[in-house]
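Chemist: the following comprises the amino acid sequence and a computationally predicted model.
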Amino acid sequence: MDDAVTVLRRAGAKITVQPASLPVDIATNHHKAFSPLLFGAGDRTGLAPAPSAATLARFVQHPRGDAGPALRGTFQSHFHWLQAHMVRNEIRQ
């Protein structure tokens, strides 16, 4: 590959060499960014007590399940949503 880069540079091409690995851990950061964005995307004006109580009950029964991120995402602040959005943009770049 170095030979091809050298040949192209001599021909006048501008080449930017990217690192072999990504600067972010996509597996970890994607999950941290995905849940708040997914669960925070809904409109809270029609939020009914029954589904929220059911999600809370599911969280109490299975604290490590998907109900915890759902509750946190549903009731998160805009600041926390923006933090997840910044992580998503970092992964995208």
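Modeler: Structure's in. What do you need?
Chemist: from now on I want contacts and neighbour counts done on CA atoms only, so please keep to that.
Modeler: Noted.
Chemist: can you tell me what sits against the host helix or strand of F34?
Modeler: Counting by DSSP states H and E, the element that carries F34 is helix 26-39. Residues outside helix 26-39 that contact it (Cα atoms under 8 Å, 6 or more residues apart in numbering) are 69-74, 76, 80-81, 84-85, 87-88, 91.
Chemist: and those as a markdown table, adding secondary structure?
Modeler: Converted to a markdown table, the contacts of helix 26-39 look like this (DSSP: H, G, I helix; E, B strand; the rest coil):
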| residue | secondary structure |
| --- | --- |
| P69 | helix |
| A70 | helix |
| L71 | helix |
| R72 | helix |
| G73 | helix |
| T74 | helix |
| Q76 | coil |
| H80 | helix |
| W81 | helix |
| A84 | helix |
| H85 | helix |
| V87 | helix |
| R88 | helix |
| I91 | helix |
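Chemist: also this one, for the comparison:
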Amino acid sequence: MRHISARPEQSSFPNTLTERHPLFSYAGRCAADLWLQGAPLSMADFRDLRFRCLVSGDTSFAGDPARRQAFDDAFARQIASSIASRSRVEGRRHA
């Protein structure tokens, strides 16, 4: 029989990459914020550089595609979120 938790929003196993690798997701969001502040590299080059710096001390992380995907997804989501929120603010100013 399947166990149904009293609090279904708290699953026993992490479902998303963000839940399984919160450090890498957090680092991806921070990297996106830094890039948005005016990094002199392209978005992809900056993202890749920040990931390499993050895993430089431990080579076991570098070859882990799930951690890389968590970082990349968080980076992209943060960029998109920032663009959307800035668009809303600009839209309100012109309305």
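Modeler: That came through fine. Owing to the predicted nature of the structure, the values given are computational and were not obtained by experimental measurement.
Chemist: so what number do they get for TM-score?
Modeler: Here the TM-score for the pair of chains, by TM-score structural alignment, normalised by the length of structure 1, is 0.35; 57 aligned residues with a Cα RMSD of 4.2 Å.
Chemist: re the thing from before, widest-spaced pair of the contacts of helix 26-39 of structure 1?
Modeler: Longest distance between any two of the contacts of helix 26-39 of structure 1 is 24.3 Å, between L71 and I91; criterion Cα to Cα.
Chemist: can you measure across stretch 60-74 of structure 1, start residue to end residue?
Modeler: End-to-end distance for stretch 60-74 of structure 1: 17 Å, by Cα to Cα, to the nearest Å.
Chemist: likewise stretch 52-72 of structure 1?
Modeler: One end of stretch 52-72 of structure 1 to the other measures 11 Å (Cα to Cα).
Chemist: buried sites along that stretch?
Modeler: By neighbour count with 16 or more other Cα atoms under 10 Å, stretch 52-72 of structure 1 contains the buried residues 55-56, 59, 67-71.
Chemist: what's the distance between L38 of structure 1 and T6 of structure 1?
Modeler: Distance from L38 of structure 1 to T6 of structure 1, by Cα to Cα: 45 Å.
Chemist: typed the wrong thing, it's G68 of structure 1
Modeler: 53 Å.
Chemist: and R72 of structure 1, by the same measure?
Modeler: 52 Å.
Chemist: equivalent analysis for T28 of structure 1, please.
Modeler: 36 Å.
Chemist: equivalent analysis for K32 of structure 1, please.
Modeler: On the measure of Cα to Cα, K32 of structure 1 and T6 of structure 1 end up 40 Å apart.
Chemist: which of these two has more neighbours?
Modeler: K32 (16 against 13; other Cα atoms under 10 Å).
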